[in-house]
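Asker: Structure for this input, please:
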Amino acid sequence: MGNKKKLSSMNLERYGYKEVVHENVKVRCRILIVCEGEKTEPNYFKSFDQMQYGSAVYNIECEGGKINTVQVVDKAIELRDRAIDAGTPYDTVWAVFDKDDFPASAFNAAIIKAEQHEIGCAWSNEAFELWYVLHFVNRVTAMSREDYKKTIGKYVNGATTYTQKTKYVYQKNDPKSRTIMNTHGDEARAIRYAQKQADNFDNTRYATHNPCTMVYKLVRLLRGEDRMFNEKIMKDITIK
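Answerer: Okay, the predicted model is just below:
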């Protein structure tokens, strides 16, 4: 129930006014996220599904599969255009992929293509797990995928909030990863660290931006903190 504008009971009785009640209006945002991975990234972003920030409720559709960087972007474009043709467009569409062992040329080309077709791009170099590490520390040097796993485990186990007797071991496809990182780390801090890292690079040789992750942009949007996106969806609100 939204805020009520009330007259005193005396004035209501004297003038015969009726109480005016304004209901909160919810806007459901359709968000498509196409991921390179089958489970890690989809599981993470699905944790935002049906969450409400202000007047916006996020309905998130995640598509994941064993596809390469450019294929992720191509699929995002295809699904975006198909939804438009069907009269059910998405409010925003994102591609999520890692540098991993993909050639630098393919990685760079995928990011540039996403930008050209107005697809949001939450890429990571080297891996998505960098985003998790940033919940704990401002990592500024490159590391391998195995190092990511060890580092995440070290910081979770070392957190004062972690009281389990069993030692935590990072599991790549764990659907509880976001909960674990938020409980023992700090998502807002990760956004700050990731943005600070990204600001250090000023060229389009994205494969050399290491470590770096643009996942913070998508997470910031899903947290209701993207001003431009919020202004866009606010236009869909009709006061009743």
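
Asker: Please make it C-alpha for all contacts and neighbour counts, starting now.
Answerer: Noted.

Asker: wait, V72 sits on V93?
Answerer: No. Checked against CA atoms under 8 Å, the pair V72 and V93 is beyond contact range at 11.5 Å.

Asker: Find the residues that touch each one of those two.
Answerer: V34 (CA atoms under 8 Å, 6 or more residues apart in numbering).

Asker: Please spell out which residues along the biggest helix by length in the chain are buried.
Answerer: Counting by DSSP state H, the longest helix found in the chain is helix 69-85. For helix 69-85, the neighbour count (16 or more other CA atoms under 10 Å) marks T69, V70, Q71, V72, V73, D74, K75, A76, I77, L79, R80 as buried.

Asker: Let's compare: structure for the following, please.
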Amino acid sequence: MVYDQDDFPPERFDNTSYAADKLSKTGDIQYKTAWSNQCIEYWFLLHFENLQADIDREQYKKKLSQHLRRHGLGEYRKNLTNLFSLLKQYGNLELAIRFAENRLKEFGKQKPSMQRPATKVHELVVDLLKYIPK
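Answerer: The predicted structure follows:
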């Protein structure tokens, strides 16, 4: 399940992760969560920098635009159709994964809603990379 904090109440954000864990322990299907707190743009930004400050969601978009403009690519906007190819070409996936892993370690066992900023999207990406030829 892929989701982000956005404007959801903290308990709803946390309970989604906890419910997935609980369902995975009781059945044959394994559920994993790939959340971002507070928005997916945090994961995108980690391809360019190791941001650890809890900034407003709109500031993520501004910072992404700065990185894209530096490469002559214009402004970041939601639903940018070629975003993944831009991240691949101009960002650094390996660093983004490492930054995300390290950030989660810093928070330890805190509730997901308290982990700001943080993301688990890298776990989904790592799983998917197993099936993509190099």
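
Asker: wait, which of the buried residues of helix 69-85 of the first structure is closest to E118 of the first structure?
Answerer: Among those, I77 lies closest to E118 of the first structure (CA to CA), at 8.9 Å.

Asker: residue ranges for the helices of the first structure, please.
Answerer: Secondary structure of the first structure by DSSP H: the helices cover 9-15, 40-46, 69-85, 104-116, 129-133, 145-158, 177-184, 187-198, 215-222, 227-234.

Asker: will you turn the buried residues of helix 69-85 of the first structure into a markdown table that also has distance to I33 of the first structure?
Answerer: Output for the buried residues of helix 69-85 of the first structure, formatted as a markdown table (distance: CA to CA, whole Å):
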| residue | distance to I33 of the first structure |
| --- | --- |
| T69 | 14 |
| V70 | 15 |
| Q71 | 13 |
| V72 | 10 |
| V73 | 10 |
| D74 | 12 |
| K75 | 10 |
| A76 | 8 |
| I77 | 11 |
| L79 | 10 |
| R80 | 10 |
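
Asker: My guess is N138 of the first structure contacts Q195. True?
Answerer: No. Using CA under 8 Å, N138 of the first structure makes no contact with Q195, being 10.7 Å away.

Asker: Grab the nearest non-local neighbour of the most centrally placed residue in the second structure.
Answerer: For the second structure, the residue nearest the mean C-alpha position is W43 (3.4 Å; CA atoms, centre = their mean). Spatially, and ignoring its direct neighbours in sequence, W43 of the second structure is nearest to T119 (6.5 Å; CA to CA, 6 or more residues apart in numbering).

Asker: Map that neighbour across to the first structure for me.
Answerer: Taking TM-score structural alignment, the alignment pairs T119 of the second structure with T213 from the first structure.
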